[in-house]
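> Any chance you could fold what I've pasted below:
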Amino acid sequence: MATGHVAVIGSFNADLVLDLPRMAARGETLAARALHRFPGGKGSNQAIAAARAGARVTMLASLGTDAEGDAALALWAREGVQARAVRHPVLPTGMAVILLEGGDNRIILAPGANMALAAADAAPPPCDVVLAQLEVPAPAIAAAFAAAGGARRVLNAAPADAAAATRLLPLTDILLVNAGEAMALAPAAGQDAAALAQALAGQVGQAAVVTAGPAGAVLAMRGGAVLRAPAPPVAVRDTTGAGDAFAGAFCAALAGGADHAAALRAGVAAGSLACTVLGAVPSLPHRAAIAALLDEGLVR
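I've put the predicted structure just below:
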């Protein structure tokens, strides 16, 4: 498959992961079993995931003038991601606290400089796919999509923000959401992933994808066709990076010339592999691992 170019407009966060025996009750002090620090942020994670999946990647972001911002630039350089980052003189680099209990997580986000990304700093380079999430301001995403030229515009409408997503849907070619986010955008469609994808596909230019955890993912084309990719059985350790792994691999496949079905399978394979490793960035799989899982025939 050819190597395509993915431009990602999105966030970087320094992730602080607390591994808990259980969630604390109101007013309770609870000792964590372990503390881990990882680089994170949906935009950064997805950029790295796309690069590891074989794409050429450019990252557009806003960072603080602090050590965490320096770490982001160093990380992207190591991962082969070209950075187009502005440095905010006052706001700190974003941070997320991730409460991990078994294979489930709860995330508390302090966005910091991510929310200072301006439309003027969001013009993507010539590329095949422009990928955005909702951890940066909607006007910046709208500007990036408006300047995308012939690139496919993929919106991962996460974290759930119905107002921002609704504003951006008319500019979006492919919408990518999990089941909970899909229900927030199409509450009348019920809980079935295929029905949700079909309802959302009518609001965007090409297609809507709904990821459904262990059930895999569904892609509905605007106009009717529905594609499904089941998830292979894996030993789940941490689901934190699974959605970002899916998004990055899905967009890398599209940018490289894959059709929707092949891109959907690549996304499911990458998301499944990510569940087996602790931490977002450490869990993002490389192209060879994704290809090996696809070759096993467990993602059809």
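> going forward, measure contacts and count neighbours with C-alpha atoms only.
Fine.
> can you pull out the strands in the stretch 101-250 of the chain?
104-110, 129-132, 152-156, 174-178, 207-211, 217-221, 226-229 (DSSP state E, counting those that start in this stretch).
> closest one to Ala77 among the ones you listed?
For Ala77, the closest of the strands of the stretch 101-250 of the chain is strand 129-132, at 19.3 Å, according to Cα to Cα.
> I would like the residues contacting the closest one, please.
5-10, 43, 124, 141, 144-145, 148, 151-156, 251, 254-255 (Cα atoms under 8 Å, 6 or more residues apart in numbering).
> if you set the cut-off to 6 Å instead, what comes out?
Val6, Ala7, Val8, Ile9, Gly10, Ala151, Arg152, Arg153, Val154, Leu155, Ala255 (Cα atoms under 6 Å, 6 or more residues apart in numbering).
> likewise stretch 40-51?
8, 10-15, 57, 244-245, 248-249, 252, 284.
> Tabulate the residues you listed in CSV, adding columns for secondary structure and distance to Ala110.
Formatted as CSV, the contacts of stretch 40-51 follow (DSSP: H, G, I helix; E, B strand; the rest coil; distance: Cα to Cα, whole Å):
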residue, secondary structure, distance to Ala110
Val8, strand, 20
Gly10, coil, 14
Ser11, coil, 11
Phe12, coil, 11
Asn13, strand, 8
Ala14, strand, 10
Asp15, strand, 10
Val57, strand, 26
Asp244, helix, 19
Ala245, helix, 22
Gly248, helix, 23
Ala249, helix, 27
Ala252, helix, 29
Leu284, coil, 23
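> that older thread, quick one: closest of the strands of the stretch 101-250 of the chain to Thr276.
strand 104-110 (12.4 Å).
> Please provide the structure for the following sequence as well, for comparison with the first:
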Amino acid sequence: MPAKVVVIGSLNMDLVTRASRLPHAGETLIGQTFSTVPGGKGANQAVAAARLGGEVAMIGCVGTDAYGSQLREALLFEGIDCQAVSSVAGSSGVALIVVDDSSQNAIVIVAGSNGALTPASLQAFDAVLQGADVIVCQLEVPMDTVGYALKRGRELGKTVILNPAPASAPLPAEWYALIDYLIPNESEASALSGVMVDSLDSAKEAATRLIEAGAGKVIVTLGAQGALFADGQGFERLVAPKVKAVDTTAAGDTFVGGFAAALSAGKSEAEAIRFGQVAAALSVTRAGAQPSIPTLHDVQGFVAS
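Okay, here's the model as predicted:
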């Protein structure tokens, strides 16, 4: 069967160390642990959607190094269609991650093979896009590729989700009208809108500006404070479940993947947001990126408890 959720984006090997705190500029700290974990926002969101009940395909690139085969195998293990995950000469993408004792993190990304994902790459797998119900994109692959994916998704009449991560500036103006759901966190909403998002009111102002720019609907994720939904008609704040955080890595990706999976299963927007919130909350109670992402059974058990 065609995948209902198609994720276009990055695959990275996460090189993760834990330390008592994040280092200052020029400082060397003694770390506590080190591990290599499959990640990348695209792959994380694909894994989340698959574990949370979606039929998922991934479009991306891995390198010809050892990490490349490991990244592909990690997706295949989750039952994700990898026919559109191409191998290109050179190194795979990597992310250098430091997590402190308060579960905050700092991340440096090296694109590697993710930079080889081009509009031509997507054209070669147009049949995968045609079979989708929901198309999910982020910003860890070339911008022209993301722009093509958004445009093609709109042409095909699919539900288009953009998680603008990482974002440091406004999106191209012509993109907004192509997006059904724009899902930034606080810092991303600030970068896109020019409004410093540090409260519910400023999140509303940022979301309003993004709607005025042309985005269909906006969901600003607010971490432990929940999420703000805006559709141009009004706002709704959805409170996050309370949990004890261990590691916030991939919480946003889990939310996006869970939201996409729920939409593809016919859930309402509100139901899909709450489903994504529960999944994200469960993810922060565990360490790592993909290892922290819960299953549909986990979410159902949490809701029932």
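> TM-score for this pair?
The TM-score (TM-score structural alignment, normalised by the length of structure 1) is 0.92; 292 aligned residues with a Cα RMSD of 1.8 Å.
> all helices for the stretch 51-200 of structure 2, in order.
66-77, 119-124, 126-130, 143-155, 186-193, 200-213 (DSSP state H, counting those that start in this stretch).
> ranking those helices by burial, who's on top?
Of all these, helix 186-193 has the most neighbours on average by mean count of other Cα atoms under 10 Å, namely a mean of 22.
> Report the aligned residue range of structure 1 for that helix.
The alignment of helix 186-193 of structure 2 onto structure 1 (TM-score structural alignment) spans residues 179-186.
> Give me the residues contacting the matching stretch.
With Cα under 6 Å, 6+ apart, stretch 179-186 of structure 1 has contacts from Ala160, Ala162, Val210, Ala212.
> for stretch 287-305 of structure 2, same thing?
Asn44, Arg51, Leu52, Gly53, Asp247, Thr249, Ala250, Ser283, Arg286.
> from these, which is closest to Ser20 of structure 2?
Asp247 (13.0 Å).
> The closest one is in contact with Ala281, isn't it?
No - using Cα atoms under 6 Å as the test, Asp247 of structure 2 is too far from Ala281 to be in contact (10.5 Å).
> State the distance from Ala143 of structure 1 to Ile98 of structure 1.
31 Å (Cα to Cα, to the nearest Å).
> if we can go back for a sec, need the contacts of stretch 179-186 of structure 1 in JSON lines with distance to Ala25 of structure 1 and neighbour count, can you?
Shown next, in JSON lines, are those (distance: Cα to Cα, whole Å; neighbours: other Cα atoms under 10 Å):
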{"residue": "Ala160", "distance to Ala25 of structure 1": "25", "neighbour count": "20"}
{"residue": "Ala162", "distance to Ala25 of structure 1": "29", "neighbour count": "16"}
{"residue": "Val210", "distance to Ala25 of structure 1": "32", "neighbour count": "28"}
{"residue": "Ala212", "distance to Ala25 of structure 1": "29", "neighbour count": "19"}
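> how about these, which pair is most distant?
Every pair of the contacts of stretch 179-186 of structure 1 checked by Cα to Cα; the farthest is Ala162 and Ala212, at 18.9 Å.
> corresponding residue for Gly53 of structure 2 in structure 1?
Using TM-score structural alignment, Gly53 of structure 2 sits opposite Gly54 in structure 1.
> check contacts around that match.
Arg287.
> same thing but 8 Å
Thr3, Ala252, His286, Arg287.
> Neighbours of the second one, how many?
In this case it means Ala252 of structure 1. By the criterion of other Cα atoms under 10 Å, Ala252 of structure 1 has 34 neighbours.
> show me what contacts it?
Thr3, Gly4, His5, Val6, Ala50, Ala51, Ala53, Gly54, Ala55.
> any idea how far the third one is from Pro170 of structure 1?
Counting by Cα to Cα, the gap between His5 of structure 1 and Pro170 of structure 1 amounts to 23 Å.
> Could you check which of the two has the larger neighbour count?
For His5 of structure 1 versus Pro170, the count of surrounding residues by other Cα under 10 Å is larger for His5: 25 against 12.
> Now do the same for the more buried one: its match in structure 2.
Counting by TM-score structural alignment, the partner of His5 of structure 1 is Lys4.
> Its match reaches Ser264, doesn't it?
Yes - if you go by Cα atoms under 8 Å, Lys4 of structure 2 and Ser264 touch, sitting 6.2 Å apart.
> what is in contact with these two at once?
Gly54, Asp133, Val134.
> Much appreciated, bye for now.
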